[in-house]
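Visitor: Whatever this is, show me its structure:
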Amino acid sequence: MKDSQTDEELSLKLFVVLSRAVNSIKKRVEEDIKKLGLNPTEFAVLELIYNKGDQPIQKIGEKILIASSSITYVVDKLEKKKYLERQPCPHDRRVTFAVITEAGRTLMDEVFPTHTQDIKDIFSGLDRNEKKAMIEQLKKLGLPLQKL
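Guide: So this is what the prediction gives:
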């Protein structure tokens, strides 16, 4: 890379490189998830509930970064597959929880370790310190933008 690049040129280059990296990572993860008979959004909802416990349906969208209008559709599909069920909140009638079923837990118990290993493999080109540094740099880049 030329040292004579302007800050604007470097920013554009960083944008392109970061976008390509994210697209490559996403494509690889989506291929692995599709082998399970799920789409990435379904897997993200299952993964959230598997790892964090029952979730109010109204809050799932913001936690996995998808439109809240899509959540009902995704939960419906996961219910039809018998991986989730809806349960009313005992303290607030306006709230309904998405709860993982035994079939959903069994599926995730089976596939989550492989998924975790696949993610580890994707990032195997980086050592621990590089991963930590990248996490900090991406937070430094992204957090101020969330406030806009």
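Visitor: can we go C-alpha only for contacts and neighbour counts from here?
Guide: Noted.
Visitor: Show me which helix runs longest in the protein.
Guide: Criterion DSSP state H: the longest helix present in the chain is helix 7-34.
Visitor: After that helix, which helix or strand is next?
Guide: Following helix 7-34 in sequence order, the next helix or strand is helix 40-52 (DSSP states H and E).
Visitor: Next, the second sequence, to be compared with the first:
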Amino acid sequence: MMDNHKQTEEELALKLFVVLSRSFQTIRKRVEEDIKTHGLNPTEFAVLELIYNKGEQPIQKIGEKVLIASSSITYVVDKLEKKEFLTRKPCPKDRRITYATITEAGTELMDNIFPSHREAIADIFGGLQTEEKEVMIEQLKKLGYHAKDL
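Guide: A predicted model of the protein is given here:
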């Protein structure tokens, strides 16, 4: 009896993994489609959004905050700098640190696109009621912490 229950738990875990992965892929695809309508790729948007909402950031720390490889950060910052949405600013106290700072053009762009991006995300998650979203947030956090502690 015990083996049968364990197999069922494993099957359920596997099914959950597949459903979670597929729904995340679909959600991510929709979010990326929205971002692309604004002339940015998802990585550029993530970096710009971080600095727009949190203020200037050390370039070395951006990767861990937006979940992209640190090797890609310089390239993304270069592209955003060429588009004149970001600028680099040396740290006066430590020459090893360079900050990425949003420009006036970057702020203007985000002022224009961020509200509709938030709306698009709300629409994407509109398949769930408020309480369902709150429960799902708690459950996914619980799952993530458990996986991290393994």
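Visitor: Work out the TM-score between the chains.
Guide: Here the TM-score for the pair of chains, by TM-score structural alignment, normalised by the length of structure 1, is 0.94; 145 aligned residues with a Cα RMSD of 1.3 Å.
Visitor: Next, name the residue at the spatial heart of structure 2.
Guide: Nearest to the mean C-alpha position of structure 2, by Cα atoms, centre = their mean, lies Val66 at 5.5 Å.
Visitor: List the contacts of the aligned residue in structure 1 for it.
Guide: With TM-score structural alignment as the criterion, Val66 of structure 2 lines up with Ile64 in structure 1. Taking Cα atoms under 8 Å, 6 or more residues apart in numbering, we find Ile64 of structure 1 in contact with Ala44, Val45, Leu48.
Visitor: What of Lys80 of structure 1?
Guide: By Cα under 8 Å, 6+ apart, no residues touch Lys80 of structure 1.
Visitor: measure it to Ala44 of structure 1 for me?
Guide: 17 Å (Cα to Cα, to the nearest Å).
Visitor: for Asn51 of structure 1, same thing?
Guide: Going from Asn51 of structure 1 to Ala44 of structure 1 by Cα to Cα gives 10 Å.
Visitor: When these two are compared, which one has more neighbours?
Guide: Using other Cα atoms under 10 Å as the criterion, Asn51 of structure 1 and Ala44 rank with Ala44 on top: 18 against 9.
Visitor: Leaving aside the residues adjacent along the chain, what's closest to the more buried one?
Guide: The shortest distance from Ala44 of structure 1 to any non-neighbouring residue, by Cα to Cα, 6 or more residues apart in numbering, is to Ile64 (6.6 Å).
Visitor: buried sites along the longest helix of structure 1?
Guide: Buried residues in helix 7-34 of structure 1, counted by 16 or more other Cα atoms under 10 Å: Val29, Glu30, Asp32, Ile33.
Visitor: average gap between it and structure 2?
Guide: Compared with structure 2 after the fit, helix 7-34 of structure 1 shows a mean deviation of 0.5 Å (mean Cα distance after the TM-score superposition for structure 1).
Visitor: I'd like the distance between Lys65 of structure 2 and Phe114 of structure 2.
Guide: Per Cα to Cα, Lys65 of structure 2 is found 18 Å from Phe114 of structure 2.
Visitor: scratch that, Lys148 of structure 2 is what I was asking about
Guide: The gap separating Lys148 of structure 2 from Phe114 of structure 2 is 31 Å, by Cα to Cα.
Visitor: More neighbours: which of Lys65 and Phe114 of structure 2?
Guide: Higher neighbour count among Lys65 of structure 2 and Phe114: Phe114, with 16 against 11, using other Cα under 10 Å.
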